[in-house]
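Student: Output the structure for:
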Amino acid sequence: MKTKPIVAGILAGATALVGCSSFWAEKAITSSPSQLAIISDVGDAPQRMMLDQNWDDKTRMDFWFTPQGARILPYTWFVWLEQKDKQTLFRSAEHMESLRYLPMAESSANPGGLPIGFTKEVDKDSRTAWMGLNCAACHTNQIDYGDKKILVDGAPTLANFVGFFSELVGALNQTYEDDAKFDRFARNVLQDDYSQSKAKALRKQLGEISFALSERENVNRLPTNYPQDFTSYARLDAFTNIQNAGTAFALDDVTNRNAPIAPVSYPFLWGTHQSDVVQWNASAPNTPVVGPLVRNIGEVVGVFGHLQIKKAPWWQRLFGHDFRYRSTVDMINLGHLEAWVKDLRSPQWLDTPLPPINMAQAAKGEVLFNTHCQQCHQVIPRAREGEKYTAVKTPVREIGTDPDMAWYADNHMAKTLILEGSKEGVLFGSPFGAEAPAIKIPVNGVVGLVLHDPLTALKAGLIPMEDKEKHLSGGSNAETIKSYVQQHLAEREAIAADNAPPPKDGTEQFIEKDLQGLVYKARPLNGIWATAPYLHNGSVPNLWELLQKPENRVASFWVGSRKFDPVNVGFVTTEGLNEFQVLTPAGAIQAGNSNRGHEAGTDLSDDEKRQLIEYMKML
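Tutor: Okay, here's the model as predicted:
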């Protein structure tokens, strides 16, 4: 079944409505944040301790609130939207904290007092303001210890995005359906511009956006045999969300989807720019100039970047342009965000009010780390964190951790539809067949966006680069960016070839999932103490449990608490907002939730494990 051309229609319709009828309201909100706080009473943001991570206050605020082109709904709608079954605002500090986003006070960078990573972006043509997310929403966290709240930039969030989105859709749908709720919403959004005719137009547009977001929720639904809290706090199947943004929405067929059944922990950001590859399965090269740009555009596409791939008009096809690639992605801002991430450094335990490290124990732990851990996890001194490094890629069969993320990243398939017969890399590569690995479709879309606007892409890609002249060829900007795209695609294909299973010779025993060739990336462990829960799928709550024999690790624990456990190094597991279950009710390991594997250090004595943990606090 085909979906309506929702993205274009809704963006245009909301632009017409919000851009004209509520411009005064937007202006009032943005010009008077203190008055907004009085009117809306969203509650106070907590006072937090900031760590020295090589960012000044301006860089930190810029990273938190710079829009990257993700557009969820009109900004004033989100500012005044009430929660479902309540008159309390959706963006209230208490509600955002319950979803484990990080409430913030109003400021010039954040006039609506939205949480960290929730952005305001004004369309340059229509002047419509949109609410969206940027990378800070998923890669900033707070650690609570005693009465101290410690903010860690670049750390994996504890947030529940699926819960947030489900509640947002529910609130929008109820606002559309309930007369009294809609009347409050309309009067707040339209303010002095309110009239019955404009309220009617607003309600129509609200219904259309509610439908579009409900459709997105349905495309990314879990199979009925999975527990409905399967994704929950501190993890998300972002990979499949990105795939579906390409296969189901960019290609305009909501049946062309895969289920997001391999959620992973949000990775920490420090060291991301410096690594030769990114993603848990080491599938994306950090090719100079375009590597980080392609990675970041792909991330935006997965969180409401509104990618569209359409057949080009006949007259464009005469010049070899078969498709039109469109998106709301802001490449220049992505370049700035990457530059800030490049400068980000890991958090240091010694800078916090956490209990002092036992240095004698840590010294013994260093020897144990060098013996049992360093072959996979490099130790990078603080002064060298800005240098490039080559990540260790560990075979999934060898590491033994849950294989689903790596397997589905390679084995999710989708129809190519209008792309069939065209080149996978737009200008490069083999032609698409009727079906292809699902990830290749959003990659095609991202490459199409880069090649569609090579001047902007080159400018954005060069922002984080120190030696910009080194990365400029003697040809045109279009040829320069084209050469980097070609290099990037060649490196992606080389990774895929390296990770491909060898041909069957007829003697290999059949297994349910063929794990040959699949790998997970082993990163340096700088700041590892601030990144619980552990393993790529968040199935182990703390470092102490990670050092237990896999079969003896806890099979259930609470997630969502910010209270830090400095002894076991992670968050407390006896309280929280959702219970993580390794096992199904029948006692089998839940697919995607395995806590097995990663046996390094598990043969040590308890005293040696404590020594190793003390040392890892130093990293």
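Student: Going by C-alpha atoms from here, please, whenever you check contacts or count neighbours.
Tutor: OK.
Student: Tell me who's in contact with the closest residue to Val264 other than its chain neighbours.
Tutor: Closest residue to Val264 apart from its sequence neighbours, by CA to CA, 6 or more residues apart in numbering: Asn537 at 4.1 Å. Neighbouring residues of Asn537 by CA atoms under 8 Å, 6 or more residues apart in numbering: Arg235, Ala262, Pro263, Val264, Ser265, Asp402, Gly592, Asn593.
Student: Report how many residues lie close to the fifth one.
Tutor: What that stands for is Ser265. As a burial measure, Ser265 scores 26 neighbours (other CA atoms under 10 Å).
Student: The residue nearest to it when sequence neighbours are not counted: how many residues sit nearby?
Tutor: In this structure, Ser265 finds its nearest non-sequential neighbour in Arg235, 4.3 Å apart by CA to CA, 6+ apart. Close neighbours of Arg235, defined as other CA under 10 Å, add up to 27.
Student: From what I see, Arg235 and Val264 are in contact.
Tutor: Yes: in this structure Arg235 lies within contact range of Val264 using CA atoms under 8 Å: 5.1 Å.
Student: what touches both of those two?
Tutor: Contacts common to Arg235 and Val264, judged by CA under 8 Å, 6+ apart, are Asn537, Gly538.
Student: Could you look up the SS state of Met480?
Tutor: Wrong residue type there; residue 480 is Thr, not Met. helix (DSSP: H, G, I helix; E, B strand; the rest coil).
Student: Let's see this one next, to set against the first:
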Amino acid sequence: MSARKARIFLIVFISAIVLLLGAWLVLLRDVPQERSNDPAWTFNHGSIGNEAAQGLPYWIWRVLPAVVPDLLPGNQRGFSAIGVAWEPGAQLPVGFSQRTVGVIPRVAPNCAFCHQGTYRLDLEDPETIVNAGPGTRVNVQGFLRFLVAAGQDERFKSSLIMEAIKARYDMPLWERLLYRFVLIPGTRAALKKQAAQFKWTDNRPDWGPGRIDPFNPVKFANLKMSDDGTIGNSDIMPLWDLQSAAATEQRRFAVHWDGLSTDVHETVMSGAIGDGLTYRSYPVVARNLAAIEDFVNLVQPPDSPFSSRLDPSSKFYVDAEAVAQGARIYEQDCASCHDVKGERYRMPIPIAELGTDRHRLDMWTREAKERYSDYEDDHDWGLQYFQKTDGYLAVDLKGLWLRGPYLHNGSVPNLRHLLTRPAERPTTFWRGSDLVDAENGGFVSAEGADPYRYTIRVDTTVIGNANTGHVWGTDLDEVQKEALLAYLKTL
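Tutor: The predicted model follows:
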């Protein structure tokens, strides 16, 4: 090679290195999120390291509901349309983190996106946020479908999005150029790719508010498994007092509806991995994940509003004698499974005995267990506690008044109907409200009962929605049922 060619090659090589380094600094460099000493804030807004994989540039995320408002669920306004809660004065709703990648802040969902609760005691009450509660209103699929539809909409273009940004923020020139020519086209392409990634959901029953298929997305996207047609639709669980699931010298306790893991730490890690955490971003968010794990181990549900100490005229008054009788029935018929000291606590009850809809159970396969245990050849995540079971978990009943609808797939609208024989349970009802049903336990579920919330009709004849099984308590006489119901409302 001549000296002239060598110089040209060297210039080109150095230029390429500079360009790649510049692109990494501008677009890809992981920047730690500012830390908070508030564990609830970290749970609600702490990064789990998925901004590069799942995040949207902040200003695209911010203006998208205004650019394509008709694509939001129920034609509602803003991100409240997907059922997320907002703390007073917060920049982001609960369940979203903001972290800078390169030089651009990005917004991505975190653990609290699903695991957030709200309730109202009266129709006109403002919502009360319940940290780490069951996401009974969160419309995860609605959010995904909004993004997919937006990415394929002709309005998703630089001119319209930049116009919407300009109305809210005097963006400097360098940032305008980056958004207009790199971030907006790149986000549009990524959302089109996501459309193909979630195409399989078109052939399954809708999740609806408060439900998610948690592991089929991991199977098909992360583990590269073929579509097996399984349905994993299940209610979003609360993450309260998970220290009660810590292993002892005698036994390990399971987590997830079907007990697919027996380790809380691995549950936190695998959840973050499924949502886009990589081993490259892990060192940046390791403290956040540790704080989130500590939080879910200790956080407790709020006290029930149902009490015998209230004025008997209150709709939340429960008779003390009935509660005491119900407690005795619970101890005799329910505690062995649902009490933290029960011999079947956090153990999967065989599906043949339980009799509930088995689709969520069949979704998690032995192949999925093996593949997730060996996830990523180039990094050892140390996952060793996945398992395949033959039933659903017997969990504690803390905060039961906030967990409606009931059963793992949310197929029974309230506690009263949970104590009726399956054939007598309603085949249709409405879910998505956070207005407490003082009479029946859970949340109101009649059509139009809560005009302030986006609710959907549940049909239990649809595959994956069966309301069968869990017949414990259904053979009690009416007096005993009322007593047990009174007690369960207080949990």
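Student: TM between them?
Tutor: The TM-score (TM-score structural alignment, normalised by the length of structure 2) is 0.79; 439 aligned residues with a CA RMSD of 3.6 Å.
Student: And the alignment partner in structure 2 of the residue nearest to Val264 of structure 1, how far from Gly142 of structure 2?
Tutor: Superposed on structure 2 with TM-score structural alignment, Asn537 of structure 1 falls opposite Asn409. Distance, Asn409 of structure 2 to Gly142 of structure 2, using CA to CA, to the nearest Å: 18 Å.
Student: Repeat that for Leu121 of structure 2.
Tutor: On the measure of CA to CA, Leu121 of structure 2 and Gly142 of structure 2 end up 26 Å apart.
Student: again, but for Asp374 of structure 2
Tutor: 32 Å.
Student: got it, and Pro302 of structure 2?
Tutor: Taken as CA to CA, the span from Pro302 of structure 2 to Gly142 of structure 2 is 28 Å.
Student: Skip the chain neighbours and tell me the closest residue to the residue nearest the centre of structure 2.
Tutor: Nearest to the centroid of the C-alpha atoms of structure 2, with distances taken as CA atoms, centre = their mean, sits Cys114, at 2.1 Å. Closest residue to Cys114 of structure 2 apart from its sequence neighbours, by CA to CA, 6+ apart: Gly135 at 5.3 Å.
Student: Provide the count of other residues in contact range of that neighbour.
Tutor: Neighbour count of Gly135 of structure 2, defined by other CA under 10 Å: 32.
Student: Likewise for Arg221 of structure 1?
Tutor: Residue neighbour count, defined by other CA under 10 Å, stands at 16 for Arg221 of structure 1.
Student: Alignment lookup: it to structure 2.
Tutor: In structure 2, the residue paired with Arg221 of structure 1 according to TM-score structural alignment is Lys199.
Student: next one: Leu133 of structure 1
Tutor: Using TM-score structural alignment, the equivalent of Leu133 of structure 1 in structure 2 is Pro109.
Student: got the contact list for that match?
Tutor: Going by CA under 8 Å, 6+ apart, Pro109 of structure 2 touches Gln54, Gly55, Gly95, Phe96, Ser97.
Student: Surely Val107 of structure 2 is within a helix?
Tutor: No: looking at Val107 of structure 2 with three-state DSSP, it is strand, so not inside a helix.
Student: thinking it is in contact with Ile60, fair?
Tutor: No: taking contacts as CA under 8 Å, Val107 of structure 2 lies outside contact range of Ile60: 9.4 Å.
Student: more neighbours, Leu121 and Gly142 of structure 2?
Tutor: Per other CA under 10 Å, whichever of Leu121 of structure 2 and Gly142 has more neighbours is Gly142, with 21 against 18.
Student: ok, the more buried one - contacts?
Tutor: Contacts here follow CA under 8 Å, 6+ apart; on that basis Gly142 of structure 2 touches Leu72, Pro73, Ile82, Gly208.
Student: wait, which of the residues you listed is closest to Glu424 of structure 2?
Tutor: Using CA to CA, Gly208 comes nearest to Glu424 of structure 2 of the contacts of Gly142 of structure 2, at 23.6 Å.
Student: burial measure for the aligned residue in structure 1 for that closest one, as a count.
Tutor: In structure 1, Gly208 of structure 2 lines up with Ser232, judged by TM-score structural alignment. Residues lying near Ser232 of structure 1 (other CA under 10 Å) number 23.
Student: and what of Tyr169 of structure 2?
Tutor: Close neighbours of Tyr169 of structure 2, defined as other CA under 10 Å, add up to 11.
Student: Kindly report the same for Ala167 of structure 2.
Tutor: Ala167 of structure 2: 9 neighbours (other CA under 10 Å).
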